[in-house]
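Colleague: Fold the following, please.
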Amino acid sequence: MESRTVFKLFAVSQPGIEEITLSELEDLGIEGKVVPGGALFKGGLRELYLSNLWLRTANRILVRVASFKVTTFSELVKKVSRYPWDIYFPFPQKVKVRVTCKKSKLYHSKAVAERILKGIHHRLKHQLEEAKFEDEGTSIVVRIENDFCTVSVNSSGASLHKRGYRVVETEAPIRETLASAMILASGWDRKTPLIDPFCGSGTIPIEAALIGANIPPGFKRDFAFMKWKNFDEVLWNQLLEEAKDGITEFPQVFGFDISKEAVDAAVKNAGAAGVKISFKVASFPEYGLPPLAYIVTNPPYGKRIKVNPEEIYRDFGRWLKKVFSGFKVAFLAPSNRLASVTGIKCKRVTTFSNGGIRVNLYCSR
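Modeller: This is a model prediction of the structure:
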């Protein structure tokens, strides 16, 4: 397989933010289309590398390797063995096989995973060992629906939300991909100061600083495709150099939290990320802030952290109106009722799961 080969690719993202992921692809000059759970697109090694390096809201990039109809296990082994698996697994390694079966004669996921590996072994001159966790190597993603099987290889390895800067965690952190989705959905111009008054361990401010300075989220990590037989190191290094040349100055980003432990964690994480952010232990500070700002935040809503959510959301709205002469806001809330407590004119943009809790993203009108 050469670098000019066109792959069928799938950027996996959390349900509810697929449109944002597609917009990111379009910003990279890549055409695609939204489907449930992500965005489909085509491209060569360049597009494969760019999407892994730059997409802030995707969890992984899958390469669609095989597609066929299947009704028996022997047929599954035979058809899987036809594909060039040596490209993706050139040496013995651990892989995680993820299987979903729906409305098909082959419905036992564990048995399907065993036959997938057996078919791959028929093609390879070495064996693969099944991993317990994806981070041990990479993964093979199998979906059988209506007796049609699709087999994909995860080009990312560990989930793309693992940027490499989270060295300290606090209670109920928001995932990096969701923090970026909030910032991108807010319409932030990357010049106006951005503030998070409930910053926790600093995920939203750090993602904002990376976005504002045009730093790729994948700069400080490795990817599964680096171990493939067709890895083009020259192309990869070229893309990294182009990315370095595009880095700009850090915008003004502020993070506040009432917990000193959280702010200490945020400072350490920001240091690991190499970004410049002003953190402070404070609850709705009224002085030393810019009059115009974007507020992007995830207030505690009483699900994982015991608080009075109505009081917090009410105080949040009052603070915005009192401190800023002009602001735009994006925040999470589990219900329209709680969002309305802020007294801010806003609209629900999308809904997704945050730590297993269904929440809505609201942006000011």
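
Colleague: contacts and neighbour counts: CA atoms only from here.
Modeller: Noted.

Colleague: residues touching P217, list them.
Modeller: Applying C-alpha atoms under 8 Å, 6 or more residues apart in numbering to P217 gives the contacts L53, W54, L55, R56, R163, L210.

Colleague: before we move on, what about L320?
Modeller: Counting by C-alpha under 8 Å, 6+ apart, L320 touches F327.

Colleague: Okay, buried residues for the helix or strand hosting it please.
Modeller: Taking DSSP states H and E as the definition, L320 sits inside helix 309-323. Buried residues in helix 309-323, counted by 16 or more other C-alpha atoms under 10 Å: P309, E310, I312, Y313, R314, F316, G317, R318, W319, L320, V323.

Colleague: Distance to K220 added to those, as TSV?
Modeller: Formatted as TSV, these follow (distance: C-alpha to C-alpha, whole Å):
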residue	distance to K220
P309	36
E310	39
I312	36
Y313	36
R314	39
F316	35
G317	37
R318	39
W319	37
L320	35
V323	37
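
Colleague: Nearest to P90 among those?
Modeller: P90 lies nearest to P309 out of those, by C-alpha to C-alpha, at 53.0 Å.

Colleague: one more to put side by side:
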Amino acid sequence: MATDLTLIATCPMGLEAIVARELAALGYADTRTDNGRVSFRGGLLDICRTNLWLRTADRILIHMGSFPAHTFEELFEGTKALDWPAWIPEDGVFPVDGRSHKSQLSSVPACQSIVKKAIVERMKAQYGHEWFPEDGARYAAEVSLLGDIAHLTLDTTGPSLHKRGYRLQSTEAPLKETMAAALVLLSRWRAERPLYDPFCGSGTLPIEAAMIAWNLAPGLRRTFSSEAWPIIGEALWEQAREEAYDAVRDDTPLDIAGSDIDSEAIAIAEAAARKAGLGRELRWEVLPAAKIAPAGRFGCIVTNPPYGERLGNDREAEAAIRQLSASAGRLGDWSVFAISPDKSFERVYGRPADKRRKLYNGRIECQFYQFFGPLPPRPPKQSAAGEPS
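Modeller: This next block holds a predicted model:
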């Protein structure tokens, strides 16, 4: 049972392909993509590995089962038939979350209550008790009703995967770590190229870029709900963490920097970088976007410019975009990648994007505007004798 599971990596709408690509890079080839989730096969060790490694997913769920549920009775019996005691011990805490979309069972609180009762009944039959203390490890269940099909899952993650553990403070309306990692992965940037964020806020984009460059597993500095599950055990988590530490490439030189006009934001970014173990590797400046002058060639600006909803002032937001455009124009061979919900972004920036991609920053629909500069020249191939050919 526990060696051949259907696992689900949930994610914001628009990032499914990025999560699937991450899973493929980790060796999970057989994936299925749906809205906001990517399913894959794995075992107990894979729960540990994917929680530690996935940069753009929100959480890792275990698919417990799916079945038709036109009535509350069908929901109860279908839930009761699933093997909850295989996962949840006698002292387990098992809250139930729920959601319903285009289902006859539209009352989410009622569905949650029925699922909870069904799990209790199944556990009564298994353990021979009428009451459970729920004072042990946490096993958060979810019932998701899509149409008239009920999908039941267990959450292995706990707090969302965007909570890496390095950001103790944040600026107003910060970019989530998972979205920041997605923007870096969607850009043309590679570790051998400079990267600069002129609206860095609390520093999330530069930090996530550095973690990607050094192959730092984003979950190394945090804990997960399923670390306390006896069915997984400490040994598997220790194995997965040792693998992650062995994979670190901290000898890769970094040319990553960020700036912001707000000195308090820069202080927060510096503290977050130190917490992430990157305090000496990243550079920070208090500087308006109009005055940035990053060194190096063929670099990438990857940024989340301020916009009206965050500033409360559309005029200031447009000024920020114009400053970005002017600074990018001086950099010549650099590429620019910016996320914004502003539909007039390209007009204000002064040119159409070479490519756009729809993403959701929280609940806000955005476009990821991509302005391509030239790629760096490829290094010459070496002959058999070691000379450039």
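
Colleague: Could you report the TM-score for this superposition?
Modeller: Here the TM-score for the pair of chains, by TM-score structural alignment, normalised by the length of structure 1, is 0.91; 357 aligned residues with a C-alpha RMSD of 2.2 Å.

Colleague: still on that earlier bit, which of the contacts of P217 of structure 1 count as buried?
Modeller: The buried subset of the contacts of P217 of structure 1 (16+ other C-alpha under 10 Å) comprises L53, W54, L55, R56, R163, L210.

Colleague: one step back: can you put the contacts of P217 of structure 1 in CSV and add distance to P197 of structure 1?
Modeller: Converted to CSV, the contacts of P217 of structure 1 look like this (distance: C-alpha to C-alpha, whole Å):
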residue, distance to P197 of structure 1
L53, 29
W54, 27
L55, 26
R56, 22
R163, 23
L210, 18
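
Colleague: Over in structure 2, see which of the residues you listed survive.
Modeller: Of these, the ones still in contact in structure 2 (both residues aligned by TM-score structural alignment, their matches' C-alpha atoms under 8 Å) are L53, W54, L55, R56, R163, L210.

Colleague: and the fourth one, what helix or strand is that in?
Modeller: By that I understand R56 of structure 1. Using DSSP H and E, R56 of structure 1 falls outside every helix and strand.

Colleague: do V19 of structure 2 as well
Modeller: helix 16-25.

Colleague: to the chain's geometric centre, what's the distance from that helix?
Modeller: 11 Å (C-alpha atoms, centre = their mean, to the nearest Å).

Colleague: State the distance from whatever residue of structure 2 lines up with T351 of structure 1 to T157 of structure 2.
Modeller: Using TM-score structural alignment, the partner of T351 of structure 1 in structure 2 is K358. Per C-alpha to C-alpha, to the nearest Å, K358 of structure 2 is found 27 Å from T157 of structure 2.

Colleague: Of the two, give the one with the bigger neighbour count.
Modeller: T157 (23 against 16; other C-alpha atoms under 10 Å).

Colleague: which element is the closest residue to R115 of structure 1 other than its chain neighbours on?
Modeller: With sequence-adjacent residues excluded and distances taken as C-alpha to C-alpha, 6 or more residues apart in numbering, R115 of structure 1 is closest to V77, at 5.5 Å. When secondary structure is defined by DSSP H and E, V77 of structure 1 falls within helix 73-80.

Colleague: Enumerate every residue touching A208 of structure 1.
Modeller: Listed by C-alpha under 8 Å, 6+ apart, the contact set of A208 of structure 1 reads S180, I183, L194, V253.

Colleague: quick one, longest strand in structure 2?
Modeller: strand 59-68 (DSSP state E).

Colleague: buried sites along the helix holding V77 of structure 1?
Modeller: Per 16+ other C-alpha under 10 Å, helix 73-80 of structure 1 contains these buried residues: F73, L76, V77, K78, K79, V80.

Colleague: Excluding chain neighbours, what is closest to the match of T351 of structure 1?
Modeller: Q367 (4.6 Å).

Colleague: quick revisit: let me know the closest of the contacts of P217 of structure 1 to K280 of structure 1.
Modeller: Using C-alpha to C-alpha, the contacts of P217 of structure 1 come closest to K280 of structure 1 at L210, 19.3 Å.

Colleague: I'd assumed that closest one was in a helix, is it?
Modeller: Yes: membership of L210 of structure 1 in a helix is supported by DSSP: H, G, I helix; E, B strand; the rest coil.

Colleague: show me the contacts for the aligned residue in structure 1 for L7 of structure 2.
Modeller: Using TM-score structural alignment as the criterion, L7 of structure 2 maps onto L9 of structure 1. Residues in contact with L9 of structure 1 (C-alpha under 8 Å, 6+ apart) are L40, F41, K42, G43, L48, I61, L62, V63, R64.
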